[in-house]
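J.: this one's sequence-less:
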């Protein structure tokens, strides 16, 4: 059985008898060994290569390299040869359908710069072809309605296909828009996104809010998210409006300072570990004196706790003098002033000296305005 050269070279390269060659291949591989069948297959493929090249050239000028189109057409030829069944009709017709399908699939799946549905891709090609036909017939550019009538589709479908055609080869944002190449196309679109610019600040504020005491967080939420007035906040929390104003001002000042620093500053009134919020009273002996260290805000909620601590230190401490250390007190309201005045009276009755130390500027102003600074001396 002959193996190579069975089909020979065609007398005319444009008129190969592919059906005869394919039929001889189908007959020859019956009963042939695998090696002989492979050689027959290679001979048929080589014989049909010019035919595949002609089909590929039909699609030139569409933005793809001719070499790539020929490779796709040859792949379609291989599939046609491997799947060929003489009982189903002409090999040439089958090869045309298979190779053309591969070429169309290549353009549909590999060449579009933006993903577009298959139906829109096919319609886009039909619209392009119809546009050329109608332009020649009408001597002008056809309208969308005329294209729709010619193709038998709706006008919105034609408009969608025309718009989607721009996705075949989208323009680069880095393409120059001027002859000198100084500006790029991307510079002409878009604008500054203020919301995007503030993302970092929002994340920072969110983290800092979690560091505030629960009461301050609640106040900020009620004021700036709930749009509540200071009077409404004071009524709900059971404190004075002036106290709410002071607390909000202090919280906002701390947030501003924390936003501008690398490390958040300590929250005023932080006490020892494990007792960060609220108020704490501790008593230590220093020779013949007792030091009562107050840590935290002294307001209506904590005043009685301080009153009890000071009275206990004065009456049962067994010391000649008592020092009230206000270093860690960031806020003192009228209830706190009343407690300190009560401590002065208790100390006088017990015959013990009492003084204060470390008052912060804000607390010192409260003591001065209330007149307590003249009664409770500094030490």
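T.: Structure received. The structure presented is a predicted model; accordingly, all values stated were derived computationally and were not measured. Residues are numbered from 1 along each chain as shown.
J.: rest of the way, CA atoms for contacts and neighbours
T.: OK.
J.: And for residue 364, the neighbour number?
T.: The burial metric for residue 364, expressed as a neighbour count using other Cα atoms under 10 Å, is 17.
J.: Shouldn't it be within a helix?
T.: Yes. If the criterion is DSSP: H, G, I helix; E, B strand; the rest coil, then residue 364 is within a helix.
J.: Next one: it from residue 77, what distance?
T.: In this structure, residue 364 and residue 77 are separated by 96 Å, where distance is defined by Cα to Cα, to the nearest Å.
J.: How about residue 136?
T.: Relative to residue 77, and taking Cα to Cα, residue 136 is found at 35 Å.
J.: And those two? Which one has more around it.
T.: The residue with more neighbours, out of residue 136 and residue 77, is residue 77; 25 against 12, by other Cα under 10 Å.
J.: My guess is the more buried one contacts residue 101. True?
T.: No. Using Cα atoms under 8 Å, residue 77 and residue 101 do not qualify as a contacting pair, with a distance of 10.7 Å.
J.: Identify the contacts common to the two.
T.: Overlap between the contact sets of residue 77 and residue 101, as judged by Cα atoms under 8 Å, 6 or more residues apart in numbering, is nil.
J.: Could you give the number of residues near residue 50?
T.: Here the neighbour count serves as a burial measure; for residue 50 (other Cα under 10 Å) it reads 16.
J.: my bad, should have said residue 245
T.: Quick note: residue 245 (other Cα under 10 Å) scores 16 neighbours.
J.: got it, and residue 190?
T.: Counted with other Cα under 10 Å, residues neighbouring residue 190 total 7.
J.: Could you do residue 2 as well?
T.: Residue 2 is surrounded by 8 other residues when neighbours are defined as other Cα under 10 Å.
J.: On the three-state scheme, it is what?
T.: For residue 2, the secondary-structure state derived from three-state DSSP is coil.
J.: measure it to residue 135 for me?
T.: The separation that residue 2 has from residue 135, given Cα to Cα, amounts to 56 Å.
J.: same question, residue 311
T.: Applying Cα to Cα to residue 311 and residue 135 gives a distance of 103 Å.
J.: ok, now residue 121?
T.: With Cα to Cα as the criterion, residue 121 and residue 135 are 21 Å apart.
J.: In terms of neighbours, single out the busier of the two.
T.: Between residue 121 and residue 135, counted using other Cα under 10 Å, residue 121 has the larger neighbour count: 22 against 14.
J.: what about versus this one:
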């Protein structure tokens, strides 16, 4: 990385990225991303001190701030390495970490005597964790439940080693100083982390044993149950002969002629009585239906 002192007689020097160096007393940084760790640390401190003296929104402010960001992008990539095996694209993680870097630059207090990297790294990793917390859960889970999930998992590991067996909910609750309901809520929150496809096989890869095949379906016969329960009081109000005709026709499955012989009436009379009874029941159902 080439760093040259700013000469008062030079015209505005430009970096490789085409930015203009507006600071008369600061070095020109040709390629901030190629700076070594020591160079980046030294330049960052001096640039942030100068940044606090600049008016926000000016060209000088934008130049210094952008240079500090580029000097510390390696810190973002370093923090992102721990998530390289996650299912979130690395570009998204780095982009989110860069937002954390910018927040750290804006909040950093040079008077506290703390190195910028010491302050910035927790801010960067915090943004990355927020990305995973807010966007990678299959269901929206309150932050408290997510924290309980982590605490329950860690507490279970500690107690398993200490007890030599799986701890009970009561033991976990006492260990974590929470209620048993909170322990169960934390354990249940783990189920919302990911979602399985309904087409995914559940038994040995058998495609016929998918989760969807195990889900309940709407039984069309349930509507018949409702109709029967609605008809029961209406049938009870019918005369005895009409009730017997209904029983012989729909339970005994006799023909109208056979019903007529059982009751000693003609098939025509059975037909009329049956039609009148059914119409009466339909009317009764219509009156009771909202």
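T.: Structure received. A quick note: this is a predicted structure, and the numbers were derived from the prediction, not measured.
J.: which helix is the longest one in the first structure?
T.: Of all the elements of type helix in the first structure, the one with the most residues (DSSP state H) is helix 34-57.
J.: in the next helix or strand after that helix, what's buried?
T.: Using DSSP states H and E, the helix or strand that follows helix 34-57 of the first structure towards the C-terminus is helix 66-83. Residues of helix 66-83 of the first structure classed as buried: 66, 69, 70, 72, 73, 74, 75, 76, 77, 78, 80, 81 (neighbour count, 16 or more other Cα atoms under 10 Å).
J.: give the contact list for residue 56 of the first structure.
T.: If you count contacts by Cα under 8 Å, 6+ apart, residue 56 of the first structure has them with 66, 69, 70, 72, 73, 103.
J.: can you tell me which residue in the second structure aligns to it?
T.: Aligned by TM-score structural alignment, residue 56 of the first structure pairs with residue 80 of the second structure.
J.: now the strands: where do they sit in the stretch 251-379 of the first structure?
T.: Secondary structure of the stretch 251-379 of the first structure by DSSP state E, counting those that start in this stretch: the strands cover 279-286, 289-296, 321-328, 353-357.
J.: Let's have those strands in a markdown table, adding mean neighbour count and distance to residue 36 of the first structure.
T.: Formatted as a markdown table, the entries for the strands of the stretch 251-379 of the first structure read as follows, by neighbours: other Cα atoms under 10 Å; distance: least, Cα to Cα, whole Å:
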| stretch | mean neighbour count | distance to residue 36 of the first structure |
| --- | --- | --- |
| strand 279-286 | 17 | 98 |
| strand 289-296 | 22 | 97 |
| strand 321-328 | 22 | 99 |
| strand 353-357 | 19 | 109 |
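J.: Now distance to residue 345 of the first structure too, for the ones you listed, in JSON lines please.
T.: Conversion of the strands of the stretch 251-379 of the first structure to JSON lines gives the following (distance: least, Cα to Cα, whole Å):
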{"stretch": "strand 279-286", "distance to residue 345 of the first structure": "19"}
{"stretch": "strand 289-296", "distance to residue 345 of the first structure": "16"}
{"stretch": "strand 321-328", "distance to residue 345 of the first structure": "13"}
{"stretch": "strand 353-357", "distance to residue 345 of the first structure": "10"}
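J.: what are the ranges of the helices in the second structure?
T.: Using DSSP H, the helices assigned to the second structure run over residues 37-53, 59-71, 73-80, 90-107, 116-135, 143-163, 169-176, 180-189, 211-214, 221-236, 240-246, 256-263, 267-288.
J.: will you turn the ones you listed into TSV that also has distance to residue 204 of the second structure?
T.: Formatted as TSV, the entries for the helices of the second structure read as follows, by distance: least, Cα to Cα, whole Å:
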stretch	distance to residue 204 of the second structure
helix 37-53	52
helix 59-71	51
helix 73-80	36
helix 90-107	33
helix 116-135	31
helix 143-163	28
helix 169-176	31
helix 180-189	25
helix 211-214	13
helix 221-236	33
helix 240-246	52
helix 256-263	57
helix 267-288	51
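J.: Which one of those lies nearest to residue 203 of the second structure?
T.: helix 211-214 (9.5 Å; Cα to Cα).
J.: Enumerate the positions of the closest one that are buried.
T.: Applying a neighbour-count criterion of 16+ other Cα under 10 Å, the buried positions in helix 211-214 of the second structure are residue 211.
J.: next one: stretch 235-244 of the second structure
T.: Neighbour counts using 16+ other Cα under 10 Å place 235, 242, 243 of stretch 235-244 of the second structure among the buried residues.
J.: how near is the closest residue to the last one other than its chain neighbours to residue 224 of the second structure?
T.: What it means is residue 243 of the second structure. In space, and not counting its chain neighbours, residue 243 of the second structure is closest to residue 235: 6.7 Å by Cα to Cα, 6 or more residues apart in numbering. Here residue 235 of the second structure is placed at a distance of 16 Å from residue 224 of the second structure (Cα to Cα).
J.: Could you do residue 146 of the second structure as well?
T.: As for residue 146 of the second structure, its distance to residue 224 of the second structure is 45 Å (criterion: Cα to Cα).
J.: same deal with residue 139 of the second structure?
T.: 37 Å.
J.: So which of those two has more stuff around it?
T.: Set side by side, residue 139 of the second structure and residue 224 give different neighbour counts by other Cα under 10 Å, the larger being at residue 139 (14 against 11).
J.: which one in the first structure is aligned with the more buried one?
T.: If you follow residue 139 of the second structure across to the first structure using TM-score structural alignment, you land on residue 114.
J.: thought its match was touching residue 171?
T.: No. In this structure, residue 114 of the first structure is not within contact of residue 171 by Cα under 8 Å, at 11.0 Å.
J.: so can I have a markdown table of the contacts of residue 56 of the first structure showing distance to residue 50 of the first structure?
T.: A markdown table is the format used below for the contacts of residue 56 of the first structure (distance: Cα to Cα, whole Å):
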| residue | distance to residue 50 of the first structure |
| --- | --- |
| 66 | 14 |
| 69 | 13 |
| 70 | 10 |
| 72 | 14 |
| 73 | 10 |
| 103 | 16 |
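J.: List just the nearest of these to residue 251 of the first structure.
T.: Here the nearest of these to residue 251 of the first structure, counting by Cα to Cα, is residue 103; it sits at 69.0 Å.
J.: The closest one - how many residues pack around it?
T.: Other residues lying near residue 103 of the first structure total 23 when counted by other Cα under 10 Å.
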